[in-house]
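*Asks:* Sharing a model that was predicted from the sequence below.
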Amino acid sequence: MTAQPVSNGTPEFAAPSNLPGHIGIIMDGNGRWATRSGLPRSVGHERGVDALRETVKAAQKLGLSYLTVYSFSTENWRRPMAEVTALFSLLRLFIKKDLKRLKSENVKISVFGTREGLPEDICDLLDLAERETAENSRFNLGIAFNYGGREEIARAARDVARKVADGEMTLDEIDQHAIARHLDTRAFPDPDVIIRTGQEHRLSNFLVWQAAYSELIFMDVLWPEFGEVHLRAALETFAARERRFGGLSSEAG
């Protein structure tokens, strides 16, 4: 099902009890938006950062607690190096420009993914963002950067195997909870809903373990155009769905 934004700017919003605890967003469509607008792809990524800034504000305003955004995947290294460099520059700009404000708003930043292959100053900035906001608790912002879901699971499996080899765990103690405790997102609940913009209908290696029972909402809007009205529309779509987690519908009695 594809969610559509409401026609007016002030829709009737879902009751707080129906709000998801954790939302994941695949921010897709920056390059297509730029191409469609006759602009360089780098401008599309710049507008994407603006959309991210507004979405974080909207998520806090609407009473959400956890938001994870897919900002750079392990597969994005396949893009032209000039575009990869531009994406790194935007991360630098976002952290340097927004970190102080996010800290003052009691936002805690968590970074998911591997630091392997990243420039040293990018690693330092990611560390700084986590360190400066570590004591915050009002809102949790997860940034999936240099992240791939399968790579994350492989790293978790290696950590578990290492503990078994060192005698810290037994084979019988390895279950899905043990794996989950070694994922990057172990401090976050599994996402209740994942929103993808940009007209594609796939997860693209985003939170593949955690999304086992997530509601998937695909929106036709390109990411630079995404805003509070689209977030509201997605949350209303989520609130209207019945989540059964493998059980029976409530109508089944």
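*Replies:* In hand now; what should we look at?
*Asks:* Could you use CA atoms for every contact and neighbour count after this?
*Replies:* Will do.
*Asks:* ok, I217 to A234 distance?
*Replies:* As for I217, its distance to A234 is 7 Å (criterion: C-alpha to C-alpha, to the nearest Å).
*Asks:* So between the two, which is more surrounded?
*Replies:* A234 (24 against 20; other C-alpha atoms under 10 Å).
*Asks:* what's the neighbour count on K103?
*Replies:* Neighbour count of K103, defined by other C-alpha under 10 Å: 17.
*Asks:* ok, it touching E132?
*Replies:* Yes - look at K103 against E132 with C-alpha atoms under 8 Å: they come within range, at 7.1 Å.
*Asks:* The structure to be compared is supplied as follows:
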Amino acid sequence: MKMEQNHGYLKHLKLFGAFYLVVLLSYLTLGRFTDNRHILELVTGQIALIGVLLLLFKVTPGGAAAALARMGLYKTLLFIAGGFVLGAINRYYLEYAAKQGFAVQPGDNQLKINSFDARGIDFVLLVAVITVTAPLLEELIFRFAALGRVHRLINASNLSIGRKGALSAALVFVVSILFALAHAPSPATLAVYFFSSVIYSLSYLKYGLPAAVLLHSAGNAFSLLIASL
């Protein structure tokens, strides 16, 4: 039994070793064609961190693909549409807040979409960061790791159903506050990140990680689409 576990772990390490080799080669290759090293370093750094998290949590590409396949086409399209709706709601709120004189700038640590005149490979990398790597990385950290791990402990406890529900609600609140603060936005923009995080968290608890990632990615895609018009 122990030998089988060791064999499985070694197989896991080999898989991610190959993964990081591909990431390194991609970085070196794309570096020859990009005019914006910041975007390239950002996307490869995020991919590397995603790989670390997947290795720590022993998530394989096959397992992730199977989880997405279990959602089915209907739910997948539904969550993508939901992400666009969420993005539209957030956009409307930000425009309204700006008209009221509130500062609605994103945090200093956030990628400023309008600040890039991206073309060619730089545009592809920008889209990848905003719609793929950043949402996946954030959902792995805030939903899969923080929310998911603690929520499983709550469910495994001997507490009453009412107390479990109260603790779960408090957990969603805390994770959403942390998610919002991590984006270091202006006070008016804080509500957007908090509200979005609550939606992502509830979707994760009900439907799993793919649902949260799809919502997050689609919402970011909507913001990118509006910014590019």
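*Replies:* The structure has been received and is ready for your questions. Computed from a predicted model, the values in this text were never measured in an experiment.
*Asks:* Fetch the TM-score of the aligned pair.
*Replies:* TM-score for the superposed pair, counting by TM-score structural alignment, normalised by the length of the second structure: 0.24. Supporting figures: 85 aligned residues with a C-alpha RMSD of 5.2 Å.
*Asks:* can you give me the helices in the second structure?
*Replies:* 2-30, 37-56, 61-99, 121-128, 134-138, 148-156, 161-182, 187-207, 209-228 (DSSP state H).
*Asks:* Dump the ones you listed to TSV, plus mean neighbour count.
*Replies:* Shown next, in TSV, are the helices of the second structure (neighbours: other C-alpha atoms under 10 Å):
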stretch	mean neighbour count
helix 2-30	13
helix 37-56	17
helix 61-99	15
helix 121-128	18
helix 134-138	21
helix 148-156	14
helix 161-182	16
helix 187-207	19
helix 209-228	22
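*Asks:* Run through the neighbouring helices and strands of the host helix or strand of R32 of the first structure.
*Replies:* R32 of the first structure is part of helix 30-36, with elements assigned from DSSP states H and E. Packing partners of helix 30-36 of the first structure (3 or more C-alpha pairs under 8 Å, 6 or more residues apart in numbering; DSSP states H and E): helix 41-61.
*Asks:* element containing I23 of the first structure, please.
*Replies:* Using DSSP H and E, I23 of the first structure falls in strand 22-26.
*Asks:* Next, the angle helix 41-61 makes with that strand.
*Replies:* Interaxial angle, strand 22-26 of the first structure versus helix 41-61 (axes from the mean of the first three to the mean of the last three C-alpha atoms, to 10 degrees): 170 degrees.
*Asks:* What are the buried residues along strand 22-26 of the first structure?
*Replies:* Residues of strand 22-26 of the first structure classed as buried: 22-26 (neighbour count, 16 or more other C-alpha atoms under 10 Å).
*Asks:* Show me which pair in these is furthest apart.
*Replies:* H22 and I26 (13.5 Å; C-alpha to C-alpha).
*Asks:* three-state assignment of the closest residue to V111 of the first structure other than its chain neighbours?
*Replies:* Excluding the flanking residues, the one nearest V111 of the first structure by C-alpha to C-alpha, 6 or more residues apart in numbering is I143, at 4.8 Å. What DSSP: H, G, I helix; E, B strand; the rest coil gives for I143 of the first structure is strand.
*Asks:* Surely I143 of the first structure is in contact with I95?
*Replies:* No - look at I143 of the first structure against I95 with C-alpha under 8 Å: they stay out of range, at 11.2 Å.
*Asks:* quick revisit: rebuild the buried residues of strand 22-26 of the first structure as a markdown table, extending it with distance to I179 of the first structure.
*Replies:* Formatted as a markdown table, the buried residues of strand 22-26 of the first structure follow (distance: C-alpha to C-alpha, whole Å):
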| residue | distance to I179 of the first structure |
| --- | --- |
| H22 | 20 |
| I23 | 21 |
| G24 | 20 |
| I25 | 23 |
| I26 | 24 |
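*Asks:* show me what contacts the residue nearest in space to the middle of the second structure?
*Replies:* Closest to where the C-alpha atoms of the second structure average out (C-alpha atoms, centre = their mean) is P135, at 2.3 Å. Going by C-alpha atoms under 8 Å, 6 or more residues apart in numbering, P135 of the second structure touches 213, 216-217.
*Asks:* if I look at it, how far off is I177 of the second structure?
*Replies:* Relative to I177 of the second structure, and taking C-alpha to C-alpha, P135 of the second structure is found at 17 Å.
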